[in-house]
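Q: Output the structure for:
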Amino acid sequence: MNIDFPWHYDSRGRTAETDYEEHVRDLLELLIFTDPGERVNRPGFGCGLRQLVFAPNSPELAAALQFTLEAAVLRELGDILSLESLQVRSEDAALQVEVQYVVLGSGNPGAAVFPREGAA
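A: I've put the predicted structure just below:
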């Protein structure tokens, strides 16, 4: 069973489920928006993007986040996806994370975009 994220009830009043490819995308989103130390039994899980909400946006921030994200994805999700491309772009007050990957269980490609807006 692949639980859908964010957690909610389906039309039958049960925990909503999703297909495997969408579940992998959900896991990627959880990893990106979880702060290290937030999970009790997995203190290294996460990359800390949410901690950067009020940080000044810059190309240096984008480069540092890209390095941190790549390491986190390979460490935590390397057994379920193959990272094809990960780019972090800094434009004005927006920081955008673009990820392209291949789901190892099915061989299907996937892509996701995660924007973050904050202080310029």
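
Q: switch to C-alpha atoms for all contacts and neighbour counts from now on
A: Will do.

Q: helix/strand/coil for residue 111?
A: For residue 111, the reduced secondary structure class is strand; criterion used: DSSP: H, G, I helix; E, B strand; the rest coil.

Q: For the comparison step, fold the sequence that follows:
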Amino acid sequence: MADELREPGFLGRGWAFPVVAGAAGQVALVAGATAIEQAIGIILGTSPGERVMRPEFGCGIWGLVMETNTAQLHGRVQLRVRDALVRWEPRIDVLDVRVESPPEERQVLLIHIDYRVRSNNAAYNLVYPFFLEEGVRQ
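A: From the prediction side, this is the model:
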């Protein structure tokens, strides 16, 4: 498996997240832009202090669960997401982070992230839903 993880280039290859086994029992792997997208999800989905060997890893948005949905909250989420991605994902340049809340769903924040992959200058975007009330995820 060590040879499978080695891939020339900056983007690399790693285990798929969530971790799944293939038909032959091998761990599923992802590479390139998919690996980066999954890494962003891991960064945003991890609260600092969750990882024993790296307690500073993650994004501080999870401390904002149950906060009131205001413009100030949007600004705090935007700052924490940008800071976490700049610190923990060296393969990208963060171009923009925007936070919005659909009027019909005030308990959810949609975090829009625009980024560029440094190795090939390709631009990507993703939307990360963040639920302000626990137990609301679908």
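
Q: Can you find the partner of residue 34 of structure 2 in structure 1?
A: Residue 34 of structure 2 maps onto residue 22 in structure 1 when the alignment is built from TM-score structural alignment.

Q: and that match, how many residues sit next to it?
A: The criterion is other Cα atoms under 10 Å. On that basis, residue 22 of structure 1 has 16 neighbouring residues.

Q: Tell me if I am right that it is in a helix.
A: Yes - for residue 22 of structure 1, which was evaluated using three-state DSSP, the result is membership in a helix.

Q: what's near enough to touch it?
A: Contacts of residue 22 of structure 1 were listed using Cα atoms under 8 Å, 6 or more residues apart in numbering, and none were found.

Q: report the longest helix in structure 2, please.
A: The single longest helix within structure 2, with elements called by DSSP state H, is helix 71-88.

Q: Which stretch of structure 1 is that helix matched to in the alignment?
A: Using TM-score structural alignment, the match for helix 71-88 of structure 2 in structure 1 runs over residues 59-76.

Q: how big is the offset of the matching stretch relative to structure 2?
A: Once superposed with structure 2, the aligned residues differ from stretch 59-76 of structure 1 by a mean of 1.0 Å; criterion: mean Cα distance after the TM-score superposition for structure 1.

Q: buried set for that stretch?
A: Applying a neighbour-count criterion of 16 or more other Cα atoms under 10 Å, the buried positions in stretch 59-76 of structure 1 are 61-62, 65-66, 68-70, 72-73, 76.
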